[in-house]
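Q: got a structure for you, letters missing:
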């Protein structure tokens, strides 16, 4: 929709956000419940001495913080947020979504790598499965994503006239837009490298399991193959579409693309695919259940209290 203000043509792209807010609200409720259950299960277990559990706890942390940032986006997209809250969202909570989105992607890559090393029992790379290494890499990951994203929060914004509909790019000064563009390139690089690790690791695991499909434990092997296949498919569905449209939309934000109709289509495509990425919040608790023995045990104990003793004495193998 084109409008004119002070003789300057203005293209409104975010006037169709209300349908998205209802879906975000459902994701928020599902995500906060799943994150709280996972947080309860992990905090009840005081012996998280496995490398995998360190990565899963960090993945849970990023999911939980991302979930807490969603109400601000919902309020802004509904059009009920006051002007100062819109500024807060664009300068802080929107950036927080991306900080934790890319932290999640990196930790998913570490989880896939750890699963591959666990299954292959590779002695050459055994040292990187130490808990100390996992903790060190977790600090590096958080430091990396914060280094990339925090300048988007810290670079001063410009004052603009209050209006019902505003995009975050309108608040950015030239330096802010340049750093925003650089951020997109760096995040795409993170995504591509993490995706290669996830797809290769899961592919190698599937190949190894496929060779054992006719073994005595064929039922568990086939179940493991199905689980890994579904996790990989969910990753592709959640994250690939968003990154396919992210760069073209960035060109629209930086005025490389000026056609209003194309801008509107790119904005809707970006919001639709971002919704798919955030949907990963609802999928990760399933990942915790299948990959973490301690998490699965606590959930089993909680929902089957009458079999608590037998559950504790039973060894449940991880995926």
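A: Cool, got the structure. These figures come from a predicted structure and were not determined experimentally.
Q: When you work out contacts or count neighbours from here on, use the C-alpha atoms and nothing else.
A: Will do.
Q: For residue 280, which residues are in contact?
A: By CA atoms under 8 Å, 6 or more residues apart in numbering, the contact list for residue 280 reads 234-235, 238.
Q: ok, 7 Å please
A: Going by CA atoms under 7 Å, 6 or more residues apart in numbering, residue 280 touches residue 238.
Q: ditto for residue 274
A: Contacts of residue 274 (CA under 7 Å, 6+ apart): residue 242.
Q: Surely it forms part of a helix?
A: Yes. Assignment of residue 274 by DSSP: H, G, I helix; E, B strand; the rest coil places it within a helix.
Q: try this one side by side with the last:
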């Protein structure tokens, strides 16, 4: 099945035909797998978190992450139908104008929330007895609300400015539905989101550098025979940054050159095709975040583990007594 890429330069458009068999067969299958797994895991998470009160900033951020993951999950069937060619062209127009925009909005909300979760873990180490305003539950709810409103404000113009008349041919490329201002806004938002991602990633590495040092010094003072617990704790500490980097970093390496090929740069047709496949492949990897985030709930949230799997998790008391300056949250599930 053949499709085309529309490149825009100084108000003109060039048609670049491409072979879309990978996009129409392979990716829909991969997205279907992610959708099914994500639906099961996030349904379980929703059931568990419904029974957990928001008594800490950590729980507030986890619940908001669940909401963003659930939104991404619900948007996937529309993408699967349109990418596979099973849906009508009118559905493709809706995906371009609405559901794809919502998907990206929820994805970047997840990115920022994972950064806030890392920040929350960092504060538990840096200020174990202190109480900054950001460690207040009400503050966490306000911060989460600001994150949602901010990305909604960035996303809304992408919906409004995709106002060119939709036709069976034009909906093959979402950029062809955007007016000139819409293309410029789309490019600007891409750069803003790139900045957000890399800022969060850099801060996350800084947070976990401090966490690693604190945890290492803590366990150096404890009994060395407790090596298994030490290794298990290290794994829990790094689960957030591992999930974050594996899911989102590849996509952000490929996104900017792909957007440039969409909006105004003249590029060789074969390069445009390669950028499209790279963007779609890394976007699929980013979508697997909806399956990976439940691992964070399981490893780091003791109350979630107890509610979701009906098990009682023992607290690691010995370390608490020997080194009370390091919060329980950094050593066990919380």
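A: Perfect, I can see it now. Keep in mind that what you see is a predicted model, and the values were worked out from it rather than measured.
Q: Residue 61 of the second structure: neighbouring residues, count only.
A: Residues lying near residue 61 of the second structure (other CA atoms under 10 Å) number 25.
Q: meant to ask about residue 87 of the first structure, not that
A: Other residues close to residue 87 of the first structure by other CA under 10 Å number 19.
Q: ok, now the one 4 residues further on?
A: Using other CA under 10 Å, residue 91 of the first structure has 22 neighbouring residues.
Q: how about the spatially most central residue of the first structure, secondary structure?
A: In the first structure, the centroid-proximal residue (CA atoms, centre = their mean) is residue 101; its distance is 3.4 Å. Of the three states, residue 101 of the first structure takes helix under three-state DSSP.
Q: can you name the residues of the second structure that the longest helix along the first structure overlays?
A: If you go by DSSP state H, the first structure has its longest helix at helix 174-211. Residues 180-217 of the second structure are matched to helix 174-211 of the first structure when aligned by TM-score structural alignment.
Q: That stretch against the first structure, how far on average?
A: Once fitted to the first structure, stretch 180-217 of the second structure is off its aligned match by 1.2 Å on average (mean CA distance after the TM-score superposition for the first structure).
Q: Could you check that stretch and say which residues are buried?
A: Along stretch 180-217 of the second structure, these residues count as buried under the neighbour rule (16 or more other CA atoms under 10 Å): 180, 182-183, 185-187, 189-190, 193-194, 197, 200-201, 204, 207-208, 211-212, 214-215.
Q: I'd like to know how many residues surround the alignment partner in the first structure of residue 272 of the second structure.
A: When the first structure is aligned by TM-score structural alignment, residue 272 of the second structure is paired with residue 263. By the measure other CA under 10 Å, the count of residues near residue 263 of the first structure is 22.
Q: By how much does stretch 226-245 of the first structure deviate from the second structure on average?
A: Mean deviation for stretch 226-245 of the first structure: 1.8 Å (mean CA distance after the TM-score superposition for the first structure).
Q: quick one: contacts of that stretch?
A: 188, 202, 269-270, 273-274, 276-277, 279-280.
Q: Likewise for stretch 46-59 of the second structure?
A: Stretch 46-59 of the second structure is contacted from outside by 60, 63, 117, 120, 135-137, 140, 304, 307-308, using CA under 7 Å, 6+ apart.
Q: 6 Å instead?
A: Stretch 46-59 of the second structure is touched from outside by 60, 137, 140, 307-308, with contacts defined as CA atoms under 6 Å, 6 or more residues apart in numbering.
Q: mind listing the helices for the first structure?
A: 18-44, 51-78, 83-88, 94-120, 131-154, 174-211, 218-253, 260-278, 280-291, 293-303, 308-312.
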